[in-house]
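Student: turn this into a structure:
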Amino acid sequence: MGVVEMMNNSSKINGSTKTISTSLNVSGGSHNHFDDDGREKRTGSLLTASAHIITAVIGSGVLSLAWAMAQLGWIAGPIALMLFSFITYFTSTLLADCYRSPDPISGKRNYTYMGVVRSHLGGYKVQLCGLAQYVNLVGIAIGYTITGSISMAAIQRSNCFYKNGHGADCYSNNNEFMIIFACFQLVLSQLPNFHKLWWLSIVAAVMSFAYSSIGIGLSIVKIVENISNGGARTSLTGATIGVDVTSNEKIWKTFQSLGNIAFAYAFSTILVEIQDTLKSSPAESIVMKKASLAGIATTTFFYALCGFLGYAAFGNDAPGNFLTGFGFYDPFWLIDVGNACIAIHLIGAYQVFCQPIYQFVETKCAQQWPDSIFITKEYKINFFNLLTMRFNLFRLVWRSIYVVITAFVAMLLPFFNDFLGLLGACAFWPLTVYFPIEMHIEQAKVIKFSLRWTCLKTLSFCCLLVSLVAAAGSIQGLIHDVGKYKPFQNVH
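Tutor: The predicted structure is shown next:
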């Protein structure tokens, strides 16, 4: 029925135990422990998949939505949010059907996004998919490092103002907190794979609900306070030319805000990897579609509250990070809790997004050097007979180097809104729209120039235009910020 890689502990080399891959036929009672592809039986469920999705979707993107609404206004802002939500859900259902090929229910499993593209499209598109996916995942790791450090620094500054008064010279060095964030990742990166991260995703999902709720609550309080002062200045079209921004700034920031909203829905890069954690009954595609609906509907609800209430609270002057925009005064403890929840959530989300990169590099190296003890040998560490962990030297070295590099780049380019907008723009069209649509057309044998084919191609082209203008706005913002930035400076 299948071929399984098992650890044979009876083989000794120089007195130590070596991991050897042996082929065993799955038969008899053993089939209860393995799936149809011979791998260890998957145990993921609708709950764990939804938690992974919520962890991936509700990230640092939610913090910039109030700013994005301020650039777009009360008409274009909600429309853009709903459109991105609908498009992301629709294409995620197409991608879910591509996990198995050629048949979405009983076909061969594909373990990665690249594997799915290879099975359905093949050729140069596989390399394009890999480039888009892994560059985006590296960028997300950098972006999460930036955002996590901002939240940690905000806690330090809030406590400083509370203890020393509002006029105190409180400053923080985000680099110190990026190092702290990276230290957490050095430890968590040693978790072998997605299957071991379900608890981390659930914790991170709870944290995302917590800080979103705190932001919503503080926005409501600020709105009530603003009523006596006439309310924050908002408009149907967002930031006003000649008052808030120049005409050029209006155009560029509008484009950038679209990238920020796109980034807020960037989870297609790991959808296949999440689906590969699900047990096979009921069918993975059915469960994944339900999980995508639950995850995206939940996050869109929170996004709408955070974006709309944040805009109502701050008006056209909404800050890039709406949670830190409430100031560093009272209630300082609640803002501290919110920022702590952000940091905890991003610590978990970082690992969820890094898993595809980890697995890709480790699989390729194991195939290239199958006899290397450094790469393939697994050690078991027993902690007081309570916990057993698998340990691998190559995993330790390479994942640690990856974490250090992403932290260093984050220190060099700590631009929150511009960076998120660029990531969203670069990832949205190819990974969320283009590849799922192209694979669906191939899998379902959609007739060329039919109504369905034309609608799908039109949707893909429109999303390409959105991604291009969003990327242009974010690049312009990065160029502007880099021109006046001094690396490794303190934040006042």
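Student: from here on, contacts and neighbour counts on C-alpha atoms
Tutor: OK.
Student: what about the strands in the stretch 1-150 of the chain?
Tutor: 3-7, 12-13, 16-17, 21-25, 100-101, 108-109 (DSSP state E, counting those that start in this stretch).
Student: what angle do strand 3-7 and the fourth one make with each other?
Tutor: I take that to be strand 21-25. Orientation check (axes from the mean of the first three to the mean of the last three C-alpha atoms, to 10 degrees): strand 21-25 against strand 3-7 gives 130 degrees.
Student: distance from the chain centre to strand 21-25, please.
Tutor: Computed by C-alpha atoms, centre = their mean, to the nearest Å, the chain-centroid distance of strand 21-25 equals 36 Å.
Student: cool, and the last one?
Tutor: Mean-position distance between strand 108-109 and its chain equals 25 Å (C-alpha atoms, centre = their mean).
Student: ditto for stretch 23-42
Tutor: 32 Å.
Student: for stretch 260-274, same thing?
Tutor: 6 Å.
Student: quick check: end-to-end length of that stretch?
Tutor: The first residue of stretch 260-274 is 23 Å away from its last residue (C-alpha to C-alpha, to the nearest Å).
Student: which elements pack onto the helix or strand containing Arg157?
Tutor: Secondary-structure assignment from DSSP states H and E places Arg157 in helix 124-164. With contacts defined as 3 or more C-alpha pairs under 8 Å, 6 or more residues apart in numbering; DSSP states H and E, helix 124-164 has these neighbours: helix 113-120, helix 174-188, helix 332-368, helix 393-412, helix 416-427.
Student: next, the structure of the following sequence, for comparison with the previous one:
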Amino acid sequence: MRSENADAETGKGGGVEDVAADIEALDLQKAPNGDQVDDDGRPKRTGTMWTASAHIITAVIGSGVLSLAWCTAQLGYIAGPASILTFSLVTFYTSTLLTDCYRSPDPVTGKRNHSYMEAVRANLGGTMHMFCGLAQYFNIVGISIGYNITSTMSLVAIQRSHCFHKRGRDASCAASHNIFMIAYGIVQMILSQIPNIHELSWLSTIAAVMSFTYSIIGVVLSASRIISGDTGKATLGGVEVGPNLTESQKIWQTFTALGNIAFAYTYSVILIEIQDTIRAPAENKEMRKASLVGVTTTTLFYILCGSVGYAAFGNDAPGNLLTGFYKPLWLIDFANICIVVHLVGAFQVFCQPLFSAVETWASKRSNMSNITTKDYPVKIGNKFKYNINLFRLVWRTIFVALATVLAMAMPFFNDILGLLGALGYWPLTVYFPVQMYITQKRIGRFTYRWIGLKVLNICCFLVALCAASGAIHGMSKALREAKPFKGNL
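Tutor: Okay, here's the model as predicted:
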């Protein structure tokens, strides 16, 4: 363990292990002097518990909330809300463990870890740091694809609702998703030029407001449908085995639903990066408060959306809650627009760690240093000025373009969410926070606390394994039936 840490600190590790140290060195070079710097020489942070809460809500309430009515339909009135509550408790508990790993070795006075990967390296060594990087970046890429798919479904829903309004509910209103995916990608290419997460507070605030708005609209529309009596069949056990559903299909869909719920709580992947925006001192205390506000708020919305949505549609609940409504037209259109605006912001928040890692790695290469570090000022009018970095412009544009192409090839909403939730939740939300906490606090083997943390780790791993198998099964079936790039949803 010590030898790995020593290698990482001296820069002798290769590839992924050097990224965190490179980020620190580069930021120190750019840092201002005097009162504008923190204790480690970096630019002074200005974030608060409330801005961190906005980042969390932006990251947590995403496309996952729209699938919760479908998840509840697979699990039932009892197991559905119970699963949502269980995931929320686990997420909040492990997030409190992770906040204490922001500084090492002491959570209050230790050296700052500016990223999730840096925290893993400081506590677990270079090898685990590499595996964390692979899990984090794979999850970020997957989320960027999932958000494109979800935003496109909302835009397609607007187009189809207008078609149904004009031609009737029985009309054929198939809509092409390719043009919407490309448009979404272009917007992200522009916004991805925002340099770092510290400059995204305004976008996160807007996105958080949008997430509350469309969640409330979904609940209100579901409640109005319940009041009108136009509801589907709902049971305590969820979708029932019968002529249209075999026992094995029921099991696979249950597993996929668990993955969807896990995806709805995947924000630990950027928790350390969010905490790094909070001004000193006592960042861990402020981050705990922000996590409590964020997770509690989102859980209330999740249970409402899941339970009320299931009550409204019953066992026929759609994979995306808002796609099941067609009236009032203006309100549904507004809700879908809110989804798109929110996911535009969430995409940027989630992708910043990957953007930063690649650009810092490139800046340390001598043959690329002039391209990666030089900014070109561009003026628009007399007041607006923006610095364009050529490497950032090219690399982030390529990344967004690739994510858009992959989204066009895999428009499978629930299965994609289930797989991303399964692959991202256990390692990043449970395993690494638990292992870092055990190491930092020097918790003895086979003590009650050690056993409890290990049991939590194993249980979450088994749930993730089931969720991944269900999602893969669903995707394999969808791939046999779907026609990638054909452009219809």
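Student: returning to that earlier point: reformat the strands of the stretch 1-150 of the first structure as a markdown table; add distance to Gly73 of the first structure and mean neighbour count.
Tutor: Below are the strands of the stretch 1-150 of the first structure laid out as a markdown table (distance: least, C-alpha to C-alpha, whole Å; neighbours: other C-alpha atoms under 10 Å):
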| stretch | distance to Gly73 of the first structure | mean neighbour count |
| --- | --- | --- |
| strand 3-7 | 56 | 15 |
| strand 12-13 | 68 | 9 |
| strand 16-17 | 64 | 14 |
| strand 21-25 | 59 | 12 |
| strand 100-101 | 42 | 20 |
| strand 108-109 | 44 | 18 |
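Student: and those strands: which comes nearest Ser64 of the first structure?
Tutor: strand 100-101 (35.9 Å; C-alpha to C-alpha).
Student: what range in the second structure matches the closest one?
Tutor: Residues 103-104 of the second structure are where strand 100-101 of the first structure lands when matched by TM-score structural alignment.
Student: what's next to that stretch, contact-wise?
Tutor: Thr109, Gly110, Lys111, Arg112, Asn113, Ala119, Ala122, Asn123, Gln440 (C-alpha atoms under 8 Å, 6 or more residues apart in numbering).
Student: now, of those, which are buried?
Tutor: Neighbour-count burial (16 or more other C-alpha atoms under 10 Å) is assigned, among these, to Lys111, Arg112, Asn113, Ala119, Ala122, Asn123, Gln440.
Student: tally of neighbours for the residue lying closest to Thr93 of the first structure once chain neighbours are set aside?
Tutor: Computed as C-alpha to C-alpha, 6 or more residues apart in numbering, the closest residue to Thr93 of the first structure that is not its neighbour in sequence is Lys289, at 5.5 Å. Applying other C-alpha atoms under 10 Å, we find 22 residues neighbouring Lys289 of the first structure.
Student: residue contacts, Lys289 of the first structure?
Tutor: Contacts of Lys289 of the first structure by C-alpha under 8 Å, 6+ apart are Ser92, Thr93, Ala96.
Student: just curious, which of these is nearest to Phe255 of the first structure?
Tutor: Ser92 (24.3 Å).
Student: and that closest one, how far is that from Ser268 of the first structure?
Tutor: 7 Å.
Student: what do the two both touch?
Tutor: Joint contacts of Ser92 of the first structure and Ser268 (C-alpha under 8 Å, 6+ apart) are Thr432.
Student: tell me which element the counterpart of Ala472 of the first structure in the second structure falls in.
Tutor: By TM-score structural alignment, Ala472 of the first structure lines up with Ser469 in the second structure. Per DSSP H and E, Ser469 of the second structure falls inside helix 448-481.
Student: check which helices and strands that helix sits against.
Tutor: Against helix 448-481 of the second structure (3+ C-alpha pairs under 8 Å, 6+ apart) you get helix 247-264, helix 413-425, helix 432-441.
Student: run the last query once more with 6 Å
Tutor: helix 247-264, helix 413-425 (3 or more C-alpha pairs under 6 Å, 6 or more residues apart in numbering; DSSP states H and E).
Student: which elements pack onto the first one?
Tutor: Packed against helix 247-264 of the second structure, as judged by 3+ C-alpha pairs under 6 Å, 6+ apart, are the following elements: helix 413-425, helix 448-481.
Student: so what touches that helix?
Tutor: Gly64, Cys71, Gln74, Val241, Leu417, Gly418, Gly421, Ala422, Cys466, Ala467, Gly470, Ala471 (C-alpha atoms under 6 Å, 6 or more residues apart in numbering).
Student: ok, now stretch 205-215 of the second structure?
Tutor: In contact with stretch 205-215 of the second structure (C-alpha under 6 Å, 6+ apart) are residues Ala54, Ile57, Thr58, Ala335, Cys338, His342, Gly345.
Student: so that stretch aligns onto which residues of the first structure?
Tutor: Counting by TM-score structural alignment, stretch 205-215 of the second structure corresponds to 202-212 in the first structure.
Student: OK, contacts around the most centrally placed residue in the first structure?
Tutor: The residue lying closest to the centre of the first structure (C-alpha atoms, centre = their mean) is Ala56, at 4.1 Å. Contact partners of Ala56 of the first structure, counting by C-alpha under 6 Å, 6+ apart, are Phe267, Ala349.
Student: and it, what pairs with it in the second structure?
Tutor: Under TM-score structural alignment, Ala56 of the first structure pairs with Ala59 in the second structure.
Student: Phe461 of the first structure too?
Tutor: In the second structure, Phe461 of the first structure lands on Ile458 (TM-score structural alignment).
Student: okay, now its match: neighbour count?
Tutor: 14.
Student: quick check: it vs Leu465 of the second structure, distance?
Tutor: Distance from Ile458 of the second structure to Leu465 of the second structure, by C-alpha to C-alpha: 10 Å.
Student: His165 of the second structure now?
Tutor: Per C-alpha to C-alpha, His165 of the second structure is found 43 Å from Leu465 of the second structure.
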